[in-house]
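> Give the three-dimensional model of this entry:
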Amino acid sequence: MESALAEIEFLALSSNRVMVLESLAEEPHTRSELADATGASQPTLGRILRDFEERRWISRTGREYAATATGRLVADGVTDLLAIMETESKLRPVMEWLPADVMGFDLGRLRDATITVPSRTRPSAPVKRVNEALEHAEEVRVCSHAFNEGTLKTVRERVVAGRQRFNGVFSRAAIDALAEDDVLRVRLCELATAESATIRRHPEEIPIAITIVDGRVYLLVRDDDGVLQAAIDTDDPEVLSWARSVHEEYWNAATPLEPDAL
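Below is the predicted model of the structure:
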């Protein structure tokens, strides 16, 4: 194990080593091509190539260098580890609130996700991120423990205008909160009676807030006090498949919202 850790340290201490090995794992390169691809100087490249040849990670044919089978194995492992660490670093600020226990996909699928957090100047940035997507969406599916005023306003306007299809399933508490406000109750009724919208009420608390906007998933993350901490969005196919299955699960267990009952 110690020798393996030493090899990991050997690579990790130099971004040039990682870039050279990844480049050679993709296709053969000359030293000049490696210099152009990595920005490393010729003396640095010379040391790196000698070290790699000693480890039998690369071989040379004429003027070209290429990764060996074991070199490609190491390159693949380093690439995977870098992706994992980049994803972890991105998620670290919101990890304590992430509902990982109900997220049925590999967190590595969030590598390219966009994470929007509130700031002092933009405290509502996560909600705004979602609402901006809703303003142009043709098909929306929501599964949530909350239905905020801004989202209701945006969705109602587009649905009533015939520019959006909406299927939302909400916890009973979310519906009741809207029904307590005269203005919001009217908007909710208008949405519920629109031809291209269907709203269902789930009898229990929904522990997650998912919005599927066309082919993109938006996950709202809240802390234990219910304060919004982040919006995470991605178009990763596995995350999208998971979000659709969660929506379907809660949808099937819910009952249609009857506007007369509000």
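
> Please make it C-alpha for all contacts and neighbour counts, starting now.
OK.

> residue ranges for the strands of the stretch 1-150 of the chain, please.
Along the stretch 1-150 of the chain, the segments classed as strands by DSSP state E, counting those that start in this stretch run 29-30, 58-61, 64-67, 114-116, 139-144.

> Please generate a structure for the following sequence too, so the two can be compared:
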Amino acid sequence: MTSDRGHDGAQYLAGSPVRVAMLRALREEPRRPADLTATVDATRTTIQRILAGFGERDWVVKRGAVYRVTPTGKRVHDAYETLLEEVERADRYGQFAADLERAGVDFPPEALAAGELTVAAGRNPLAAVDRLTELLREGCGAEMRAVSPVVIQQFNEAAADALDAGATIELIIDRDVVETSVSEFGPATERALTDDDATVYVASEPIEYGVFRYDEIACVTAYDRRNNPQCVLESTDSTVLEWVDEQFESFAADAVRLSEIVDNA
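I've put the predicted structure just below:
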């Protein structure tokens, strides 16, 4: 268990950007107080007070007129910088991770920052849809595999363009969107049933997230509670590629061809 002294030290460092800047500067190289005045935005009095606080915690020592960070101070600095990086990563990937967690998806946490993230924001609520559409068009001529809980006209049009350019597509869709696909997107459904390069399956279980893979690019899409694409993580990292392949195979194991569903209907 972390001691109260540890909490006090963490609060002390985090309580002032100047303290963080000073410890970072001393981590880089030993400095005199005058050098710190030129490096950080603080008065000489403030710097002396912070140096005294660092000294009380054994984070720095004074040797002659120069202050040096101790091994303990280095560890404190490095741990704090790591914490800042994790907090920044949480700000960036938090919504993506939360949406996947809500869907019960066991996405590897070490892969969260292993790629580029596109987020649907207030100024561009269709950012995730637009990026997925771009990726579909960029995959012309490739072998594509995807799992999607929704059918969207933009996706249908981009997939048609990819097929025209020589791509092959395997797609698994949610059973709840089959009726919509047949009634509202007749031409796309007809092509899915007749084009030898397009194979569409219907999942046996609800789909609450999306995956997409072609060549060495893998994407994971998180959806909000209204089933709108919110975040798209695209990556070439081997962990993400393998995870996406596993998810596709898991859905494909119990899926049935769309043609069977349509024929039975």
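
> Can I get the strands of the stretch 1-150 of the first structure in TSV including distance to Val239 of the first structure?
Putting the strands of the stretch 1-150 of the first structure into TSV (distance: least, Cα to Cα, whole Å) gives the following:
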stretch	distance to Val239 of the first structure
strand 29-30	37
strand 58-61	37
strand 64-67	34
strand 114-116	13
strand 139-144	14
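
> and among the ones you listed, the most buried is which?
strand 139-144 (a mean of 23; mean count of other Cα atoms under 10 Å).

> superposed on the second structure, where does that one end up, distance-wise?
When the second structure is superposed, strand 139-144 of the first structure averages 2.8 Å from its matched positions, counting by mean Cα distance after the TM-score superposition for the first structure.

> Now do the contacts for Val142 of the first structure.
Asn167, Gly168, Val169, Phe170, Ala209, Ile210, Thr211, Ile212, His247 (Cα atoms under 8 Å, 6 or more residues apart in numbering).

> most neighbours, which of those residues?
Of all these, the highest neighbour tally under other Cα atoms under 10 Å goes to Val169, namely 30 neighbours.

> Please pull up the equivalent of that one in the second structure.
Taking TM-score structural alignment, Val169 of the first structure has Ile172 as its aligned residue in the second structure.

> before we move on, the earlier item: out of the contacts of Val142 of the first structure, which comes closest to Ser41 of the first structure?
Nearest to Ser41 of the first structure among the contacts of Val142 of the first structure: Ile212, at 47.8 Å, using Cα to Cα.

> The closest one in helix, strand or coil?
Under DSSP: H, G, I helix; E, B strand; the rest coil, Ile212 of the first structure falls in the strand class.

> Kindly report the same for Thr198 of the first structure.
strand.

> Once you drop chain neighbours, what's closest to it?
Spatial nearest neighbour of Thr198 of the first structure, excluding adjacent residues (Cα to Cα, 6 or more residues apart in numbering): Asn167 at 4.9 Å.

> Let me see the ranges of the helices in the first structure.
Using DSSP state H, the helices found in the first structure span residues 2-12, 15-26, 31-38, 42-54, 69-91, 125-134, 149-160, 172-179, 182-192, 237-252.

> Any chance of TSV for the ones you listed, columns distance to Arg222 of the first structure?
What follows is those, written out as TSV (distance: least, Cα to Cα, whole Å):
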stretch	distance to Arg222 of the first structure
helix 2-12	35
helix 15-26	36
helix 31-38	41
helix 42-54	47
helix 69-91	14
helix 125-134	11
helix 149-160	17
helix 172-179	15
helix 182-192	23
helix 237-252	17
